[in-house]
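> Okay, structure incoming, though there's no sequence with it:
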């Protein structure tokens, strides 16, 4: 398809055009599949839910012989109410809510981060931060820029990996923009037919910075073959554990505050074996609702695939364009805050 779009394509001169066109192809080819899957899921009966408390209670052994041992242990820290251990000092969540602008600064079609010139984009980010502060004055807002630094492609490319790595210059431009707002940065990876093991080491020099974190997009992870954009990919708990282990090692080696991992999800099959995802004080995992559509569909997707398998923290994406198709409207901060659990990571695309 890219050949038909770019008959005179020159890979040296037209790298930006490749990014723009391939992204447009992927977005349009996924659109119908997303709508069909989410509509089908909305019509499916919801499985019974098990609360964290119920799940914990079910795992407790009530052997009387254990009573003395349990009594001798220090009382649990009841100030920490989220799954997993309490994080190391300097953790962002849940002390702050993160508000991120997503996209690629080289493309106007991948999200708000690249759709507007940097000064106008940052001004709009300021406006959204103010909206969220007004909606929840008790929770400080941490601005963020979430940049796609490995983009899935519709053609094999070098090594038949179906992905394109962005340059260091692009990443450093995002870091410079973030400095203007004391924003943190997320580097997002769409592996195509590559792997996290292959892509993450290249990002070490950025991920070892205290203000830089990681996002991984299962939609474009084609571990079972196929072309990105023609079917929805997946990550398993093993993949996520590799990413968090990678971050944990950086935290230990460089004495950093806990890292954040954002995991995109909008279907059941995108993330498998969530019960095997490991939690550790050195990182914080956000299961991020990445589906688009009208408010009713977005709420239902969040309930089915995020609330039912939250892992640790939860996130919610708002699409300036796709959410408003077909006469729908963009959800307000107050509506998102009414969700259970309350998302602590908010992303605008």
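Everything's here; your move. Treat the numbers as computed from the prediction; the structure is a model and nothing was measured.
> make it CA atoms for all contacts and neighbour counts henceforth
Will do.
> Tell me which stretches of the stretch 1-150 of the chain form helices.
All helices of the stretch 1-150 of the chain, identified by DSSP state H, counting those that start in this stretch, fall at 2-5, 15-42, 52-59, 67-72, 112-115, 118-135.
> Pick the most deeply packed of the ones you listed.
helix 112-115 (a mean of 24; mean count of other C-alpha atoms under 10 Å).
> Which elements pack onto that one?
The contact analysis (3 or more C-alpha pairs under 8 Å, 6 or more residues apart in numbering; DSSP states H and E) places helix 112-115 against strand 97-103, helix 118-135, strand 141-152.
> Go through the ones you listed and name the closest to residue 275.
Nearest to residue 275, of all those, is strand 97-103, at 25.0 Å by C-alpha to C-alpha.
> what angle sits between that closest one and strand 141-152?
On the basis of axes from the mean of the first three to the mean of the last three C-alpha atoms, to 10 degrees, strand 97-103 is oriented at 30 degrees to strand 141-152.
> can you give me how far strand 97-103 is from the chain middle?
10 Å (C-alpha atoms, centre = their mean, to the nearest Å).
> what sits up against it?
Here strand 97-103 makes contact (C-alpha atoms under 8 Å, 6 or more residues apart in numbering) with 110-114, 125, 128-129, 139-148, 344-349.
> Alongside the first one, take a look at this:
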């Protein structure tokens, strides 16, 4: 069905609510400045007593401590050591170095400080950490895998105005995101930085967040709906991305993993119609450094979402994972954890917007 708004002409967007992902002008970002050291890395228990699988910092070094120790190890003078040291293994929150099928991701989606872009922005930083852990506990009660609580943060937001750089996308600074990434690491929570690049490219925008992507608890999300070409404006034209660009991002991201001897990184590619990803079957899914996941982010009645789910599964290369997005106010109704995980195949990731 076509949707219209006071600002935009009708665009055929049959199942998606992400028009709410479009903002006009610079989005205000409110970043909590609370002391991150007050956050423990323990997780709440689910309704049946099952604990959420998060890192226990009392039992093992924090993720940032692991990364720091690894850098120190690689920079050490070998002539001062009488025995070959064993480098520390940097792990994901909750332990281990790979994503699927060892775990299931449950994420809150949105932009810090912006209520209208998803549930992540509806409360301050400490409350967001508590909320994602509580949500993860609800899913853990009905999950056959350990749950990894995750913050899916919109790092760049598509815009109808070009901005100073002309790319029709507003970026959140690394400085503003750093407290969120740090708090997540301290609490055993993963982070996905989501990109809506406008007329820029995914790789160009990803490079701006290299400092954060070199951390073991940070992955990347690509939202092709907001990736438009020259002469096109986000919101007036639904964007698309080709396999070559996705693979280019993968190659760069894999390089960061190799250089830092990091655990596997999650790469989320959003989709709700076939046209959003060209040559989908050519996307690489065999890089050990990257877990590629296609995220179904349609909204509306359950039957409509089910049809979009089938579209997302179609033409996916072997070895990819799949995610399902629930919309709190726009699904009819929003599925509960048990019904969400009853989808076939069972989603490897669930996001709540």
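On my side now, so go ahead. Given the structure is predicted, the values throughout are model-derived calculations rather than measurements.
> re earlier: with distance to residue 212 of the first structure as new columns, can the helices of the stretch 1-150 of the first structure be given to me in CSV?
As requested, the helices of the stretch 1-150 of the first structure are arranged in CSV below (distance: least, C-alpha to C-alpha, whole Å):
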stretch, distance to residue 212 of the first structure
helix 2-5, 33
helix 15-42, 23
helix 52-59, 30
helix 67-72, 40
helix 112-115, 16
helix 118-135, 18
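> How many neighbouring residues does the residue opposite residue 109 of the first structure in the second structure once aligned have?
Using TM-score structural alignment as the criterion, residue 109 of the first structure maps onto residue 116 of the second structure. Residues near residue 116 of the second structure, counting by other C-alpha atoms under 10 Å, number 16.
> ok, now residue 247 of the first structure?
Residue 247 of the first structure has 26 neighbours, counted by other C-alpha under 10 Å.
> Helix or strand for it, just tell me which one.
helix 237-254 (DSSP states H and E).
> So which residue is smack in the middle of the second structure?
residue 192 (2.9 Å; C-alpha atoms, centre = their mean).
> Show the residue spans covered by the strands in the second structure.
2-3, 11-12, 104-110, 147-154, 156-158, 169-171, 190-195, 218-222, 241-242, 265-271, 277-278, 290-296, 321-326, 349-352 (DSSP state E).
> Give me the mean distance between the third one and the first structure.
If you overlay the two and look at strand 104-110 of the second structure, the average distance to its match in the first structure is 0.7 Å (mean C-alpha distance after the TM-score superposition for the first structure).
> same check, this time on the fifth one
Its match in the first structure and strand 156-158 of the second structure itself, once the structures are fitted together, sit a mean 1.0 Å apart by mean C-alpha distance after the TM-score superposition for the first structure.
> Give the aligned range of that strand in the first structure.
So strand 156-158 of the second structure sits over residues 150-152 in the first structure, by TM-score structural alignment.
> ditto for stretch 215-223 of the second structure
Aligned using TM-score structural alignment, stretch 215-223 of the second structure spans residues 209-217 in the first structure.
> picking up where we left off before, export the strands of the second structure to CSV and tack on distance to residue 97 of the second structure?
As requested, the strands of the second structure are exported to CSV (distance: least, C-alpha to C-alpha, whole Å):
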stretch, distance to residue 97 of the second structure
strand 2-3, 43
strand 11-12, 41
strand 104-110, 14
strand 147-154, 13
strand 156-158, 27
strand 169-171, 30
strand 190-195, 13
strand 218-222, 13
strand 241-242, 28
strand 265-271, 9
strand 277-278, 28
strand 290-296, 11
strand 321-326, 16
strand 349-352, 17
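> Residue 256 of the second structure is nearest to which of these?
When the strands of the second structure are compared by C-alpha to C-alpha, strand 265-271 sits nearest residue 256 of the second structure, at 9.6 Å.
> Tell me what angle that closest one forms with strand 218-222.
20 degrees.
> how far out from the middle of the chain is strand 265-271 of the second structure?
Here the centre of strand 265-271 of the second structure is set off from its chain's centre by 7 Å, with C-alpha atoms, centre = their mean.
> contacting residues around the residue mapped onto residue 250 of the second structure from the first structure?
In the first structure, the residue paired with residue 250 of the second structure is residue 244, using TM-score structural alignment. By C-alpha under 8 Å, 6+ apart, the contact set of residue 244 of the first structure is 261, 283.
> what's the answer for residue 257 of the first structure, then?
Contacts of residue 257 of the first structure (C-alpha under 8 Å, 6+ apart): 88, 89, 90, 91, 210, 251, 282.
> before we move on, back to that, so the match of residue 109 of the first structure versus residue 108 of the second structure, what's the distance?
As judged by C-alpha to C-alpha, to the nearest Å, residue 116 of the second structure and residue 108 of the second structure stand 13 Å apart.
> what about residue 180 of the first structure, how many residues close to it?
A total of 10 residues lie near residue 180 of the first structure under the criterion other C-alpha under 10 Å.
> can you check residue 271 of the first structure too?
Using other C-alpha under 10 Å, residue 271 of the first structure is surrounded by 23 other residues.
> Counterpart of it over in the second structure?
Under TM-score structural alignment, residue 271 of the first structure pairs with residue 277 in the second structure.
> who's in contact with the nearest residue to its match once chain neighbours are set aside?
Leaving aside its sequence neighbours, residue 277 of the second structure sits nearest to residue 241 (C-alpha to C-alpha, 6 or more residues apart in numbering; 5.1 Å). Residues near residue 241 of the second structure by C-alpha under 8 Å, 6+ apart: 224, 227, 276, 277, 278.
> Quick one: map residue 184 of the first structure onto the second structure.
Matched by TM-score structural alignment, residue 184 of the first structure corresponds to residue 190 in the second structure.
> for stretch 250-257 of the second structure, which positions count as buried?
For stretch 250-257 of the second structure, burial by neighbour count (16 or more other C-alpha atoms under 10 Å) applies to 250, 251, 253, 254, 256, 257.
> Same question for stretch 172-186 of the second structure.
In stretch 172-186 of the second structure, residues buried by neighbour count (16+ other C-alpha under 10 Å) are 172, 176, 177, 179, 180, 181, 182, 183, 184, 185, 186.
> What lines up with the fourth one in the first structure?
In other words, residue 179 of the second structure. So, by TM-score structural alignment, residue 179 of the second structure is matched to residue 173.
> Check residue 323 of the second structure too.
Structural alignment places residue 323 of the second structure opposite residue 315 in the first structure (criterion: TM-score structural alignment).
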